[in-house]
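Peer 1: Got a sequence here, can you model it:
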Amino acid sequence: MTWRPIRMLVPLLLVVVWLAVGGGFGSYAGKLTEVSTNDQAAFLPESAESTRVLDVQEKFRQGATQPLIVVWTADGGTITPEQTAAATQMLNSLRGTAGVVGSPTPAFGSDDGLALRGVIQLDPDIPPRELLDRIRPAVAVDGLRAELAGPAATRADLSAAFAGIDGLLLGVALITVLIILLAVYRSVLLPLIIIVGSVFALTLASAVVYFLADRGVVKVDGQVQGILFILVIGAATDYALLLTARFREELAATGDRFAAGRIAVRRSFEPIVASAATVALGLLALLLSNLTNNRALGPVGAIGIVCAALSALTFLPAVLVLLGRTALWPAKPRPADAATRGIWSRVAAAVDRRPRRLWILTTLPLIALALFTPQLNARGVPLDETFVNDAPSVAAQATLSKHFPGGSGQPAVVVAPAERADAVVAAARGVKGVPDAAVVTQTGRPADSPKVVDGLVLVEATLSDAPDSDAAQDTVQRLRAALAFDRGVLVGGYTAQRYDTTETAENDTLLIVPVVLAIILLILIVLLRSLMAPVLLVVTVALNFLATLGLSTLVFTHIFGFTGVDASVPLYGFVFLVALGVDYNIFLMSRVREETVRHGVREGILRGLVTTGGVITSAGVVLAATFAALVVIPLAFLVQTAFIVALGVLLDTLVVRSLLVPALVRDLGPRAWWPSRLGRGTPPSQPREDTAHASITGDR
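Peer 2: Alright, predicted model coming up:
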């Protein structure tokens, strides 16, 4: 009589601890925006030439500001001298006002006489939306339409895109997961328990990330914050589905909630920990990247995964033990052999009948899709495609490019020794795609003396093409080659930053991909105690990634109309898809190995497929749906990443894990477990009485 209250003590304490975590740290998910930055200059490759230029610009007090370009156009006809004077007066009126650094340039006209342009340097420490709301009416000129372009305007639109990310994105993700769980479990209470556990995991992860970001240990921007939310909710739900399925199975077999909870945790601990380690270490491999935002995502994502696993292995089983059958109401516990009925028994029968034909028929379409992968253009997203909806800065940039040279407002910035300034200007003007180049002066007016800092000057080279175009990047390469006569000359600016980021992302992919594959392979070898099975799993998951990328290339080009993808999208897609794809194979193959030890190789793969089929498919749908929620943030990078991960997870769950892997293992037989005892055909141990079932295929 005294043992039962003691057994209740541990789960009660665990629940109390998590309630304290939720109550004490509940506000930190919303507070992450306080330590986030959407200034893309903070996430450039550290060793790139354009980053070194930015460091020099700070000495000129240009790196400490953000340019805002005001462009005026007439509703009809040419712009009058009176309107030009009025525009200049409006710009001068902003001098000395809060947030405006230095003196704005005068307004000067385009060659066609239909537009004016002026540049205002803004303090980057003040929220850009607040500044632009104040500047927009201040630059109004009668008879002219004023638009705001340039880095400061783009940053303001980014801030608007991420506004409410902690509420909107989280709400959409949680509602999506709740609807799926209600459909899967047909239970009222259990989906809410899983959702609460996911929120507690996110609360803890957000508090840890906030603490580290506030002390400068990690960097956080809107993209990293959004991915953290989705990753934690999706992973915590996946782990919860696996543990809950095992609890329900054991509760039906034993009738004792304490025993069911203990067995469920013991049987789920290894695959959940292996899965979490796979994703966390895969994300930590991003620390090898030379891109700061990639390195930021690594530890932040790993923290989220650890918190998700911790919640699933402590809070969830504690609540399940305390509530017992009540947690499943109105559904009832389902024994393991109940899972042998329905679609998964038919899938297992198909795998058993013709495994070789099945894995060949599933492999060939994947290979065909993978052949489209080289067509993916990963040189970056043009500015007019950065936002998936209409953004004011994009429209303003289009207006600017229509009336001025394509690179107006965002020139290439050349750092040169002061004594070589004339030679650098002459060489820059001789480069194809550079219509003009000039030294930055003390006042910003062409006739004044050059501004010299530490023996260096800045030369601004206007580009003929739009600064976000491939042609402009080619011009930057030619400019660097033409100025290579002096090692002290560096070429930077917006276009150079895009080029350096793309090149760095490609190098990062070549470095990080094999590291992630090696990490996953080692974890699988330890988990499955074999070599052949882990190699097969890594190969199939890699094939799934390539097929997903190939199919995404077709969709992006012919349906979504993207002309390119962000340089980091392939790497993000690889890390998420390969690590998360291995997750489902871990769930499957750990159960297959368990059943193989009891029932033999052939029966083991069939039982493992049937008993995990429903839960893994549900987990895949949940994860795909949570990543799809990223589309509520209207940025091409997140839309592209969300599509690739969601598509890849569904393809992996429904094809690779359900058909390809089981058919391969069934066809190989004991060889799939080489060189373990199972690979030598060692007879299975006698199955336990509470888990011995009739043959899946009905021929025992």
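Peer 1: can we go C-alpha only for contacts and neighbour counts from here?
Peer 2: OK.
Peer 1: Name the SS class of Pro67, please.
Peer 2: Of the three states, Pro67 takes strand under DSSP: H, G, I helix; E, B strand; the rest coil.
Peer 1: does the closest residue to it other than its chain neighbours sit in a helix, a strand or a coil?
Peer 2: Spatial nearest neighbour of Pro67, chain neighbours left out: Gln121 (4.5 Å); criterion: Cα to Cα, 6 or more residues apart in numbering. With three-state DSSP as the basis, Gln121 sits in strand.
Peer 1: one more to put side by side:
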Amino acid sequence: MGQTGRTAGYGRVIPWAVLVLWVVAIAVAGSFAGKLADVQRDRPADYLPSGADSTRVARLQEELPGGEATGVLLVYHRDGGLTAADRVTAERQVAAVTVPAGTAAGTAGTASAAPKAGSATSPASLAASKDPRDFAATLHGPGVPSADGTTLMYAVSTTAPGTDDTAKKAFVEAVRAHARGADGLTVRVGGDGAVDVDAKEVFGSIDGTLMLATGLVVALLLILTYRSPVLWLVPLVVVGAGAVCARAAVYGLASGFGLTVTSQSAGIMTVLVFGAGTDYALLLVARYRDELRRTPLPYDAMRSALRGCGPALLASCGTVVAGLACLLAADLNNIRGLGPVGAVGVLCALIAMTTLLPAILVLLGRRVFWPLIPAYGSEPKQGGPGVFAAMGSSAGRRPVAVLVTGVVLLGALALGVFQLPGALKREDSFTAKPESIAAMATLAEAFPDRGTRPIEVMAPTGAADRILAEARSVEGVAGAERGRSGGGWTEIAVTAGAPPESAAESAAIERLRAALDGAHVGGASARQLDLATTNAHDRLLVIPLVLASVLLVLVLLLRSLVAPLLLVAAVVLVWGAALGLGGLVFGPVFGFTGVDPGLPLLTFVFLVALGVDYGIFLMHRTREETRAGAEPARAALTALRTTGAVIASAGIVLAATFAVLASLPLVMFVELGTVVAVGVVLDTFLVRTYLVTSASVLLGRTVWWPGRPAGPSAPAAAPAVAPPPASDLVAERR
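Peer 2: The predicted structure follows:
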């Protein structure tokens, strides 16, 4: 058999072998991918700094008798003022959801009580209960009326569910079923326990919603891009296979090595797989289409396509993985866990797009491009100079003016950062208000000068009396009560004399931490304070690491120092502009009252690691043109003309996939999706098209310093390719 015959044989055997291996891999991975939700953890400690005081409190509370407590607040409200009948109704309903004080296994306020006779006792059996008394909930003191007489608040808690989320949900739902208003009396169930349940409900809907919405968006964009009834389906199926394998791999890491996986990191991984995977597919398919016009056999065309764009794909994946790996240095548990979770997703996307996608395309042959089939020896359809050629021409004619204008524009947008709202409060983290958030809003209005959720202090039992007395004497504290004891620690519930997450309450928390020697101060407000502090620390540590790692990958790929610095400077400018635009719209347009503390760090990682991809594709093609003999200015313009359309398509897909996050009912996802989507659009249509191109024209060969790409010379003539036997052509073109 001749060389052509052997190539034709490989073109049939190797793709089939790859396809079979992938079928086996998906069959195995599918059974584990569905279990990822089982190992996702969204408890407060999973989002906290590993070394923070509030994290220590959360862990110590789990070791107290009864374990983790679930606390709720019953909020009774009437606009014109509560009546005597309203108070009777409130007392009757509270009695119906708590056990009598005499049956408590301990003193009042311990949040631990014996269940009523005949009731279920395990969290699993409690999950089916409709009677709140089965949970042995304890009432903490009498109802607290507001000064204006419109609101009455009762604090109730239980340890029966422990850490079982299903039992917690059952408890909150049972309380809500028994606490109902009528005739103008509004009754809502709030508090940390109810907020946790409502948040878990929202998080539980994210996976399916995000997967479906992202798949639909990618499918629509691929149909518009390829204008083929078949071709769009191939990348979509392949990226879906990559997503299945990624979910299975992350499940293995979580169950086998204790990797922290939250709903946030799992959702972002889905977006990364679909966004990055589709980008890789667009670049590879475009190069493959070009090679089919120059090469008779699809297998050979695919090999050439992989050789041509493979380095750019590897570098693109490398920058994202390197940037995400830097998150391992973060102190926040959820941010640190996002690093390996996201990296696994991007790696699975790259493997799928460089193995399974080529195999399917080769097996389907040229007909997959129908009706725009690229025939061997044909030329691309010419439709005029093209929009990217026109853009490149304007950048080439006036590079200084274009560069200065673009930098000034992005710099002006970046000034919007100063308009970003303050830190996002927990009660403001939902785009719609579930019942628990509405209850907390009512309390904030009714008790403007009082804390409505406890500051939780864990004190050594031997020093509990001293610490209790010291806590009551701290400025800004309205009261403090002793709680459960066990394992050498005692829980003290402190009430602040200021609303939750206000500056005054934060100051009281800081004073408590300074005054209470040997104790740990936590609770919901302290957690938010620690989150903001740790995010600021993580930014100072992680951002330089991301910049250094991305620069290293670019230097290795481009063998230059100037070009990598140019690309990184461009994406950093894009990040500032995108964040500035967020500052202009989050408050005035979206009505958000705060920004998630992790937003600057996460958007920086994604925009630098992902945004530099398009610069990689452009500069890699520029280097190819330069080495082929083109003058530097012409090489830059040719690279823009030849890669502009496919990179624009990739940018639109990536921006659209991140924009899907904005459809989720959580403010942090809306903010993250908006900033990254805007940044990708700016990078695709402004920075890469105009700024990088004009800078390349201005710098000339200096852009490759200290490397020395080949100078202008006539490219070597391409060797003649003997046509294969007719039988082989017929077999491969089908």
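Peer 1: And the TM-score between them?
Peer 2: Once superposed, chain against chain, the TM-score is 0.91 (TM-score structural alignment, normalised by the length of structure 1); 675 aligned residues with a Cα RMSD of 2.5 Å.
Peer 1: rewinding a little: the residue nearest to Pro67 of structure 1 -> structure 2?
Peer 2: Under the alignment by TM-score structural alignment, Gln121 of structure 1 pairs with Thr158 in structure 2.
Peer 1: isn't that match right up against Thr70?
Peer 2: Yes. If you go by Cα atoms under 8 Å, Thr158 of structure 2 and Thr70 touch, sitting 5.4 Å apart.
Peer 1: hang on, the earlier thing: tell me who's in contact with the residue nearest to Pro67 of structure 1.
Peer 2: 65-68, 100-104 (Cα atoms under 8 Å, 6 or more residues apart in numbering).
Peer 1: now swap in Leu236 of structure 2 and tell me
Peer 2: 215, 218-219, 278.
Peer 1: Alignment lookup: it to structure 1.
Peer 2: Using TM-score structural alignment, Leu236 of structure 2 sits opposite Ile195 in structure 1.
Peer 1: which stretch of helix or strand covers its match?
Peer 2: Assessed by DSSP states H and E, Ile195 of structure 1 sits inside helix 189-214.
Peer 1: Average offset of that helix relative to structure 2?
Peer 2: When structure 2 is overlaid, helix 189-214 of structure 1 sits 0.9 Å from its aligned residues on average, using mean Cα distance after the TM-score superposition for structure 1.
Peer 1: Quick check: buried residues in the next helix-or-strand element following that helix?
Peer 2: As assigned by DSSP H and E, the chain's next helix or strand after helix 189-214 of structure 1 is helix 222-254. Under the neighbour-count criterion of 16 or more other Cα atoms under 10 Å, helix 222-254 of structure 1 has 222-253 buried.
Peer 1: before we move on, back to that, which of the contacts of Gln121 of structure 1 still touch in structure 2?
Peer 2: Of those, the contacts whose aligned counterparts also meet in structure 2 (both residues aligned by TM-score structural alignment, their matches' Cα atoms under 8 Å) are 65-67, 101-104.
Peer 1: Tell me which residues of stretch 482-497 of structure 2 come out buried.
Peer 2: Using 16+ other Cα under 10 Å as the test for burial, stretch 482-497 of structure 2 gives 482-485, 489-497.
Peer 1: ok, and the closest non-adjacent residue to Ser525 of structure 2?
Peer 2: In space, Ser525 of structure 2 is closest to Glu501, 5.5 Å off (Cα to Cα, 6+ apart).
Peer 1: quick one: whatever residue of structure 1 lines up with that neighbour from Ser36 of structure 1, how far?
Peer 2: Per TM-score structural alignment, the equivalent position to Glu501 of structure 2 in structure 1 is Asp468. Applying Cα to Cα, to the nearest Å, the value for Asp468 of structure 1 to Ser36 of structure 1 is 25 Å.
Peer 1: Look at those two and report which has more neighbours.
Peer 2: Asp468 (22 against 18; other Cα atoms under 10 Å).
Peer 1: secondary structure class for that one?
Peer 2: Criterion first, three-state DSSP; result for Asp468 of structure 1: coil.
Peer 1: measure stretch 408-426 of structure 2 end to end?
Peer 2: Rule used - Cα to Cα; the end-to-end distance of stretch 408-426 of structure 2 is 37 Å.
Peer 1: whoops, stretch 34-45 of structure 1 was the one
Peer 2: Using Cα to Cα, the gap from the first to the last residue of stretch 34-45 of structure 1 comes to 24 Å.
Peer 1: Could you give the residue range in structure 2 aligned to it?
Peer 2: Stretch 34-45 of structure 1 maps onto residues 38-49 of structure 2, going by TM-score structural alignment.
Peer 1: what does the matching stretch rub up against?
Peer 2: 54-55, 58-59, 196, 200, 251, 254-255, 260-263, 266, 331-335, 527, 530-531, 534.
Peer 1: for structure 2, which helix is longest?
Peer 2: If you go by DSSP state H, structure 2 has its longest helix at helix 524-558.
Peer 1: mind listing what's buried in it?
Peer 2: Those would be 524-532, 534-535, 538-539, 541-543, 545-547, 549-555, 557-558, for helix 524-558 of structure 2 by 16+ other Cα under 10 Å.
Peer 1: Over to stretch 452-472 of structure 2?
Peer 2: For stretch 452-472 of structure 2, a neighbour-count test (16+ other Cα under 10 Å) marks 452-461, 464, 467-468, 471-472 as buried.
Peer 1: now swap in stretch 173-185 of structure 1 and tell me
Peer 2: Applying 16+ other Cα under 10 Å to stretch 173-185 of structure 1 flags 173-174, 176-178, 180-181, 185 as buried.
Peer 1: Quick check: which element contains whichever residue in structure 1 pairs up with Leu21 of structure 2?
Peer 2: Per TM-score structural alignment, the equivalent position to Leu21 of structure 2 in structure 1 is Val17. In the assignment (DSSP H and E), Val17 of structure 1 maps to helix 3-25.
Peer 1: Helix or strand next in line after that helix, which one?
Peer 2: helix 28-31.
Peer 1: how close does that following helix sit to structure 2?
Peer 2: Comparison of helix 28-31 of structure 1 with structure 2 after fitting gives an average deviation of 3.9 Å (mean Cα distance after the TM-score superposition for structure 1).
Peer 1: Which neighbouring elements make contact with that helix?
Peer 2: helix 165-185, helix 189-214 (3 or more Cα pairs under 8 Å, 6 or more residues apart in numbering; DSSP states H and E).
Peer 1: Good, we can wrap up now.
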